[in-house]
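Student: one predicted model, sequence on top.
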Amino acid sequence: MIDLLIKKCVKDRENTGSLKVRAKVGKVLGYVGIVLSTLLFVVKFLIGMLVNSISIQADAINNLTDAGSNIVSILSFRLAEKPADQGHPYGHERTELITSMLVGIAIAILGFETAKDSVHRIFHPEAIDFKWSAVIVLVLSILVKLWMYLYNTRYGRKYDSTLLLANAMDSKSDTIGTFGVLLATLLSPVLHFQLDGYMGLIVSGIIFYSAYDLLRDVMSALLGQAPDSKMIHTLSNEILECPVVISVHDVLIHSYGPNQNYATAHAVVDGRLSLIDVHSHIDQVERRIKEKTGINVSIHVDPVLLDDRQTQQYHAIFDEMIDALGNHQWEIHDFRIDPHKDHVDVFFDLVVPYAETRSEEELTRLVRDHVKCPGPVQLFIEIDHPIGF
C-alpha cells in the first residue's frame, strides 16, 4: 500500500539523492502517520477508559504524541527542502536533525509521564475490567505500529533521512510498549494480580532507552561526528589520480545534510612546478569530485622541494626524533625549511593521537628540548590530530 502511494504521489521517486524527492516522500509518510496514529489514539483511549486500564490509556496518549511528531516532521521536510539563502548558505537540511531531536525529547517526556502514572497505579492498584475487544485492539495496534516501523526504516535508509529513521524508532518503541500492555491485560485476570502498573513501568523504561538511543545519534551528528572512512578513501583516491599530486592528508568532510557536504584536503606537490599548471590540475580534480560525488571540495596545495639535500637532511633528523618521542605514534606533515644566514626556520605539522593528554605547549617544548641539528634552528610547529587518509 505504501509503495503504491509513493509511486502515485512521487513521480521521480528513484532519484534518492534529490532533496525535493526526499521531502515529498517524507511528507507522504508523515500524512499516513498522522492518520494511523490518530485512529489508534481514539480507539485505544476509549478502550482504556472502558476497561479502566492506565497502561492502555497511556499507550493511547503515546499514539497522539506520534501524530504530533508527524505534523512536526512534515513541517521539517518543508523547511529542509528550502534552497540556500544569504542567511543560510549551506541550506536548511539540518532542520531534520533538529526535528529528530525534538522527537527524541517528546519520547523521553512520554516515558517520564508513563513512569509517573505507573508508579501511582502500583501503589494504588485498580482492577481491570477484562474484555476481548481490548485484546483485539491492542493486537491490531501492534501490527499497525510494526508496519509503520518497517516502512519508515526502509524509506529512511533508502533516502538517507534521519527524520524517517527517528519515526521508525518511535514506532518500534510503541510496538514494544503496546506488547507489554497486552501481556498485562491478558495475565492480570489469570494471576489475580494487577500487573497494569508494573508493566507500565517496564514500558516506560523501554521508551526512555529508545529516546536515549535516538538523541545520542542525533547529538553526535549535530556536534560533528567522524566522517565515513569509505568517503575519505574515495576522495583521497580521486585526488591521487591527479598527475601532479604526490600524497594526500588532512581530508576533512563537513556535512550539513545528506546533500550538503563540503570537504577540504591537503595535496603535496613538487614545489618546482608552475603555480598556474598546479592550479589548473587541482581545479580539474575539484570539478571531477563534485560531478562524481556531489561534494564541494577545496584542495590546499603543500609544495615540497623533492631534491633539496638540506631539506632532506633536516626532514630525516626530525622524522627520527619525532618517531622516538612519540613511540612510533606521531607523524610529521607539511615539512619545509627556510634557511637564513645565522639559522634555519623549520615548519611542520606534528600529528599526535587523540589520546595524547599533554597540552600543545608541553608537546612543543618537548620537541624543542630534543632538537639536534647541525646549526641553530627556529621551530614553527602546528599540533594536529590524525584525520582521514
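Tutor: It's in.

Student: going by C-alpha atoms from here, please, whenever you check contacts or count neighbours.
Tutor: Noted.

Student: list the contacts of Ala108.
Tutor: 207-208, 211-212 (C-alpha atoms under 8 Å, 6 or more residues apart in numbering).

Student: which of those sits closest to Val21?
Tutor: Ala211 (27.9 Å; C-alpha to C-alpha).

Student: ok, so what distance separates the closest one from Lys172?
Tutor: Using C-alpha to C-alpha, to the nearest Å, Ala211 is found at 11 Å from Lys172.

Student: and the two? Which one has more around it.
Tutor: Per other C-alpha atoms under 10 Å, whichever of Ala211 and Lys172 has more neighbours is Ala211, with 25 against 22.

Student: wait, Ile207 sits on Glu113?
Tutor: No. With contact defined as C-alpha atoms under 8 Å, Ile207 and Glu113 do not form a contacting pair (10.7 Å).

Student: okay, those two: which has more neighbours?
Tutor: Counted by other C-alpha under 10 Å, Ile207 and Glu113 do not tie: Ile207 has more neighbours, with 28 against 13.

Student: then this one, side by side with the first:
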Amino acid sequence: MVNKDLKKGEKGAWLSIGTYIFLASIKLLVGYTAGSSALSADGLNNLTDVVASVAVLIGIKIAQKPADENHKYGHSRAETIASLLAGIIIFTVGLQVIISSVQLFFNPILTKPNILAAFIGLFSAVVMFFVYRFNKKLSKQIGSKALYSAAQDNRADALVSLGTVVGITGAYFGIVWLDPVTAAIVGIIICLTAWGILKDTVYELTDGFEANELEKIEETISKTPGVEFVKDIKGRLSGNQPLIDATIFVDPSLTINESHEITEEIEKRLLSLHNIKQAHIHIEPF
C-alpha cells in the first residue's frame, strides 16, 4: 500500500532537482560570460546538489514500498539512509567552501567581474529560500526526515548564493578580502547544518529513542484498564515510524480473549495519542 504522505514528498524532491538544474545552467552561463569564477563555482555546487536531491527522491520512493519477506518492518529506513547521504554531501560542500575561501584569501582574484553576476546570485538566493520554505513545511506535514534534510540543503545553498553576491560585489568595488571572509562564514554554517543532519540520522540508525517520549508512551500503556504494571518498554524509529515493544503484567485469572482485548485497547490508544502504528505487546501474569 502506497504511503500517500510520502508520495507528496516526491514533489519537494522534484522541485529541488528542477530548481538546481535551472539555476546551475544560468550561473554557469552568466559566470562564464561575466567573468565571475565565484558564480561559476556556485553553479557547479548546484550540480552537486542535484545528486543529493536525487538521493532524497530515491529514499522517499523506496520508503513507500510495503513490508515484504525480507523487510518485515517495511522500508521506512530508506529515508534515513537518504538523509545520511544528503548530510555527507552537504558537509563535503561546506568543507570545500571553507578550503576555497582560505586559498582565495591568500591568492585573491583581482579581475573585476560584471555586476550582472551579483544580481544572478541574489536571484538564486531568493529562489532557493522559497524552495527551502516549501520543503521544510511539507517535510513537517508528512513527517519526512529525508525531505527535511533536502530543505536544509536548500537553505545552505541560499546562504552560499548570498555569500557569492557579497564576494562578487566586493570584487567589483575592489574589496578583495570580503569574498573569502564571507565564504568561510558561509562554509562553517553549511558544515554545522550538515552536522545536525548527520547526528540525527546516526542517532536513529543506532536505535536511539527519546527517553521523555518513551515515558509518555509508558504512562499511556499503564493507564489502560486491565494493565497492572508495565515491566519493560523499548522504542526505536524506522524512518518516521516509531516501533514499540512492551511487556505488561495482567490479572492471571483473565482468559486469553480478555487479555487480547487489553492489548488491542493499548494499540488503539498508542495510535490515537502518539500516532504509533506498530506496537508489540507481550503479556505476563501479575
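Tutor: Thanks, I have it. This one's a predicted model, so the numbers in the text were calculated from it and none came from an experiment.

Student: rewinding a little: wait, which of the contacts of Ala108 of structure 1 is closest to Ser55 of structure 1?
Tutor: Closest approach between the contacts of Ala108 of structure 1 and Ser55 of structure 1, by C-alpha to C-alpha: Ile207, at 13.2 Å.

Student: which parts of structure 2 are strands?
Tutor: Secondary structure of structure 2 (DSSP state E): strands located at 229-238, 241-250, 278-285.

Student: keep only the contacts of Ala108 of structure 1 that stay in contact in structure 2.
Tutor: For the contacts of Ala108 of structure 1, the contacts that are reproduced in structure 2, applying both residues aligned by TM-score structural alignment, their matches' C-alpha atoms under 8 Å, are 207-208, 211-212.

Student: can I get those in a markdown table with distance to Phe380 of structure 1?
Tutor: Converted to a markdown table, those look like this (distance: C-alpha to C-alpha, whole Å):
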| residue | distance to Phe380 of structure 1 |
| --- | --- |
| Ile207 | 53 |
| Phe208 | 50 |
| Ala211 | 47 |
| Tyr212 | 44 |
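
Student: out of those residues, flag the one nearest to Leu19 of structure 1.
Tutor: Ala211 (26.7 Å).

Student: what's the match for that closest one in structure 2?
Tutor: When structure 2 is aligned by TM-score structural alignment, the residue opposite Ala211 of structure 1 is Ala194.

Student: its match touches Leu85, doesn't it?
Tutor: No. Here Ala194 of structure 2 lies out of contact with Leu85, judged by C-alpha under 8 Å, at a distance of 10.2 Å.

Student: which of the contacts of Ala108 of structure 1 fall within helices?
Tutor: 207-208, 211-212 (DSSP state H).

Student: which two in these are spaced the farthest apart?
Tutor: Using C-alpha to C-alpha, the pair of these lying farthest apart is Ile207 and Tyr212, separated by 8.7 Å.

Student: now do the same for Ala127 of structure 1: its match in structure 2.
Tutor: Counting by TM-score structural alignment, the partner of Ala127 of structure 1 is Leu110.

Student: can you check Ser220 of structure 1 too?
Tutor: Using TM-score structural alignment, Ser220 of structure 1 pairs with Tyr203 in structure 2.

Student: separation between that match and Lys72 of structure 2?
Tutor: For Tyr203 of structure 2, the distance to Lys72 of structure 2 equals 22 Å [C-alpha to C-alpha].

Student: the two: which is more packed in?
Tutor: Ranked by neighbour count (other C-alpha under 10 Å), Tyr203 of structure 2 and Lys72 place Tyr203 first, with 13 against 9.

Student: can you map out the helices along structure 2?
Tutor: 4-34, 37-63, 77-106, 116-142, 145-172, 178-205, 211-222, 256-274.

Student: columns distance to Gln241 of structure 2 on top of those helices, output as a markdown table?
Tutor: Output for the helices of structure 2, formatted as a markdown table (distance: least, C-alpha to C-alpha, whole Å):
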| stretch | distance to Gln241 of structure 2 |
| --- | --- |
| helix 4-34 | 12 |
| helix 37-63 | 11 |
| helix 77-106 | 9 |
| helix 116-142 | 11 |
| helix 145-172 | 11 |
| helix 178-205 | 11 |
| helix 211-222 | 14 |
| helix 256-274 | 11 |
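
Student: pick the most buried one from those.
Tutor: helix 145-172 (a mean of 26; mean count of other C-alpha atoms under 10 Å).

Student: counting by contacts, list what that helix packs against.
Tutor: The contact analysis (3 or more C-alpha pairs under 8 Å, 6 or more residues apart in numbering; DSSP states H and E) places helix 145-172 of structure 2 against helix 4-34, helix 37-63, helix 77-106, helix 116-142, helix 178-205.

Student: would you turn the ones you listed into TSV with distance to Glu261 of structure 2?
Tutor: Output for those, formatted as TSV (distance: least, C-alpha to C-alpha, whole Å):
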stretch	distance to Glu261 of structure 2
helix 4-34	30
helix 37-63	32
helix 77-106	31
helix 116-142	31
helix 178-205	32
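
Student: between those, which gets nearest to Ser238 of structure 2?
Tutor: helix 77-106 (5.0 Å).

Student: return the distance of that closest one from the chain's centre.
Tutor: 14 Å (C-alpha atoms, centre = their mean, to the nearest Å).

Student: between helix 4-34 and it, find me the angle.
Tutor: Interaxial angle, helix 77-106 of structure 2 versus helix 4-34 (axes from the mean of the first three to the mean of the last three C-alpha atoms, to 10 degrees): 20 degrees.

Student: helix 77-106 of structure 2 vs structure 1, mean deviation?
Tutor: When structure 1 is overlaid, helix 77-106 of structure 2 sits 1.6 Å from its aligned residues on average, using mean C-alpha distance after the TM-score superposition for structure 1.
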